[in-house]
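Engineer: Structure for the following, please:
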Amino acid sequence: MSPLIVPAIVTLSLGRPEMGHDLHDKIRAAKHVGFPAIEISYFCLEAYASKSGKSLLEAAQDTRALLNELELEAVSLAPFMNFEGILDRSVHAERLKSARVWLELAHVLRAPLVQVPASMLPTSEISLELGIADLVELTNLAAQYQPPICILYEFTGWSTYIRTWQEAIQLADQVNRPNFSICLDTFHIGTYLEHANSAQIPAPASSGARQSLTDSLTELARTPHASKFALYQLSDAAPVPVPLPVNQPAQDPTAPGLQTMSRTNRPFPFTNGGLLPLVEISRAVHEMQKNQDKVIWSMETFVPSAWSEDKGVPDELATVAWSSWKRLEKEIAAQQN
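Structural biologist: So this is what the prediction gives:
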């Protein structure tokens, strides 16, 4: 048995709002090449609201109307950053207030998922134990909507506490809510285990690192927790170009190297000489999901060309993304033969 794989793409992967690339143009570009589903980036929605002189809620209503017109499925609203475990409870109260806005926007967009990346704040500012209670609180709020909104928790290679899918499963067990799920991402699976924490010249993977990744993928393929993984995101990894292209902002030199790479040069699969074993990772995910009815695989990439002011960027990137997806689809189909 094989699940129905629904391919999607993140709007931020189709051009930067800072460069004037419009949310609705990106949605149309995704539809034009063949994507049936899309993840809405909050940054794109916020830019659309500002440009059109509308509130965020009105922008969400406009966007939902366009999705209806194009018969596109909204997957998620993302990313709600650095939420859980903040020791300063006055700051937590403000983040919770923002979370309520995000949930309302997701409800209007009919996006079933709100993505919450694992906190990246320093250990002096957050608590893992407090974070679990905060995630329970957030998930309970999300459950009040009809239909319930699911909190999609994403571990990253530089998260403060939760950096692997195994740790994310342990966290999900502690949150213990049906509308709490985990986001799998090729970048975070592959780079954390396989490559050095350098944005410029990732060290060749050691034999030990490769074995760790192989063991992790074998375990992932056999895990009984498939239902906990609501979304699988795809991108490759490549060294950060030096200097960065015109318009792309300089990165914080004190930030973790993988974070810098993530935000500047995560190309589409099978393009630009990427570093990650994407087919192997995807085959493990596919095997893990084999008994699911429907799964979502989404392109989430960050490439220098997204910062170009050229108006054709959304269409160009959508075309590359769809070609990338079709090649991966063939690779997965070959596995079944």
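
Engineer: rest of the way, CA atoms for contacts and neighbours
Structural biologist: Noted.

Engineer: Can you report how many residues lie near Glu316?
Structural biologist: 16 (other C-alpha atoms under 10 Å).

Engineer: which SSE is it in?
Structural biologist: With elements taken from DSSP states H and E, the one containing Glu316 is helix 313-336.

Engineer: Please point out which parts of that helix sit buried.
Structural biologist: Neighbour counts over helix 313-336 (16 or more other C-alpha atoms under 10 Å) mark 313-325, 328, 332 as buried.

Engineer: can you check stretch 101-117 too?
Structural biologist: Using 16+ other C-alpha under 10 Å as the test for burial, stretch 101-117 gives 102-117.

Engineer: Kindly check the end-to-end length of that stretch for me.
Structural biologist: Using C-alpha to C-alpha, to the nearest Å, the end-to-end distance of stretch 101-117 comes to 17 Å.

Engineer: Second chain to compare with the first, below:
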Amino acid sequence: MKNKKSNIPAFVAASGLVCLLLVAGCSQDDALAPDGGTDDGNTIRFTTAIADFTGSDATDNPGTRATIDPDTGTGSFANGDETTIFVAYEGSNGSVSAYSAIFRNGTWETDNLTWDAFGDGTAELNFYAFFPARTYTETLQSLSLPTDQSTAAQYAAADLLHASALRRVQGSGAVPLDFRHVMYRLTVSLSLSDTPGTLTQTDVDAATVVIKNMCTTGTVDHTGKVTTHSTLSNFIPLKSASGNSFRVLLLPQNVTPGTPWIEITASGKTVTYPVPAGLTTLHEGKEQVVNLKLTNSGAS
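Structural biologist: Model (predicted):
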């Protein structure tokens, strides 16, 4: 699959220096396919989009499963990417049809997927897909995240996209497959305080970050909903190529304020910041940005 291209003796002098931002994703459109849904023997056509993690305003935005432009944040797939598009009658527990699809010139192309295959034109159909492609089963599918995401490849391997669309057979026009990130992203950005004490920029540049007590496994259903298991572990995030930002992809999950969460080590000293008050859920497709200005006071 195509991957993009895509710190304290410590430490925060006051809690007011920790800035938390939780925001929802927004769509970024790719090139559109022709919208004449009845052309070429009733072939079903698709448009597509990818929702980026809103809040990813860094100039070095790490790549995930699909290409994300580092300057604009616009998402896209690459020619030759593959997925499987599933089609089922909405509200029915009947069979699901699966069609292999290849991304070419801004749209997903399939063989032999036509409106004629789905009855008299009144049925409502549910189209859905994962990227990278997943094999359909009628049961929940397992998820397991790499806990070491310190390289671009390991970080990208944690990503999963999902798209879903309802469309009546009798409706004309292309089916919009708008993909969203199933995972949640945490970004920790470190900088030197205006009153750092003996802490230096070199210390900040050499700092390391570990994300603690996060779920590592779970399941996902055909709607893209994730249910986590109770297994917890620590995650090593990906450090930005420039600056001191650390990013990690995590399963959507409930969290408990006060739980040890962000561990930062610099100049041989370590401090751990807890899940902040008011944060109880890590939502899919959203990003939490934690900005920490570091000083040597309060080191542990």
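
Engineer: TM between them?
Structural biologist: Overlay of the two chains. TM-score (TM-score structural alignment, normalised by the length of structure 2): 0.28; 140 aligned residues with a C-alpha RMSD of 6.2 Å.

Engineer: thinking again about what came up before, determine which two of the buried residues of stretch 101-117 of structure 1 are furthest apart.
Structural biologist: Greatest spatial distance among the buried residues of stretch 101-117 of structure 1 (C-alpha to C-alpha): Val108 and Pro117, at 21.6 Å.

Engineer: Could you single out the nearest of the buried residues of stretch 101-117 of structure 1 to Leu258 of structure 1?
Structural biologist: So of these, ranked by how close each gets to Leu258 of structure 1 (C-alpha to C-alpha), first place is Pro117, at 14.9 Å.

Engineer: how far away is the closest one from Gln335 of structure 1?
Structural biologist: Plainly put, Pro117 of structure 1 is 31 Å away from Gln335 of structure 1 if you go by C-alpha to C-alpha.

Engineer: excluding its backbone neighbours, what's nearest Val10 of structure 1?
Structural biologist: The shortest distance from Val10 of structure 1 to any non-neighbouring residue, by C-alpha to C-alpha, 6 or more residues apart in numbering, is to Glu39 (4.5 Å).

Engineer: I figured the one you found was touching Pro7, is that so?
Structural biologist: No - using C-alpha atoms under 8 Å, Glu39 of structure 1 is not in contact with Pro7; the gap is 10.5 Å.

Engineer: Which one's more surrounded, these two?
Structural biologist: Just comparing Glu39 of structure 1 and Pro7: by other C-alpha under 10 Å the higher neighbour count belongs to Glu39, 25 against 21.

Engineer: Next secondary structure element downstream of the host helix or strand of that one?
Structural biologist: Counting by DSSP H and E, the element that carries Glu39 of structure 1 is strand 37-41. Going down the chain from strand 37-41 of structure 1, the next helix or strand is helix 42-52, by DSSP H and E.

Engineer: so after that following helix, what's the next helix or strand?
Structural biologist: Counting by DSSP H and E, the element after helix 42-52 of structure 1 in chain order, helix or strand, is helix 56-70.

Engineer: Next, the buried residues of that following helix.
Structural biologist: Within helix 56-70 of structure 1, the residues that count as buried by 16+ other C-alpha under 10 Å are 56-57, 59-64, 67.

Engineer: list residues touching both of Glu39 and Pro7 of structure 1?
Structural biologist: Ser298 (C-alpha atoms under 8 Å, 6 or more residues apart in numbering).

Engineer: Let me know the distance separating Leu186 of structure 2 from Thr217 of structure 2.
Structural biologist: 17 Å.

Engineer: no, scratch that, I was asking about Cys19 of structure 2
Structural biologist: 29 Å.

Engineer: cool, and Arg104 of structure 2?
Structural biologist: Here Arg104 of structure 2 is placed at a distance of 33 Å from Thr217 of structure 2 (C-alpha to C-alpha).

Engineer: These two: which is more packed in?
Structural biologist: The residue with more neighbours, out of Arg104 of structure 2 and Thr217, is Thr217; 20 against 15, by other C-alpha under 10 Å.

Engineer: quick one: the helices in the stretch 51-200 of structure 1?
Structural biologist: 56-70, 89-109, 128-142, 165-175, 186-194 (DSSP state H, counting those that start in this stretch).
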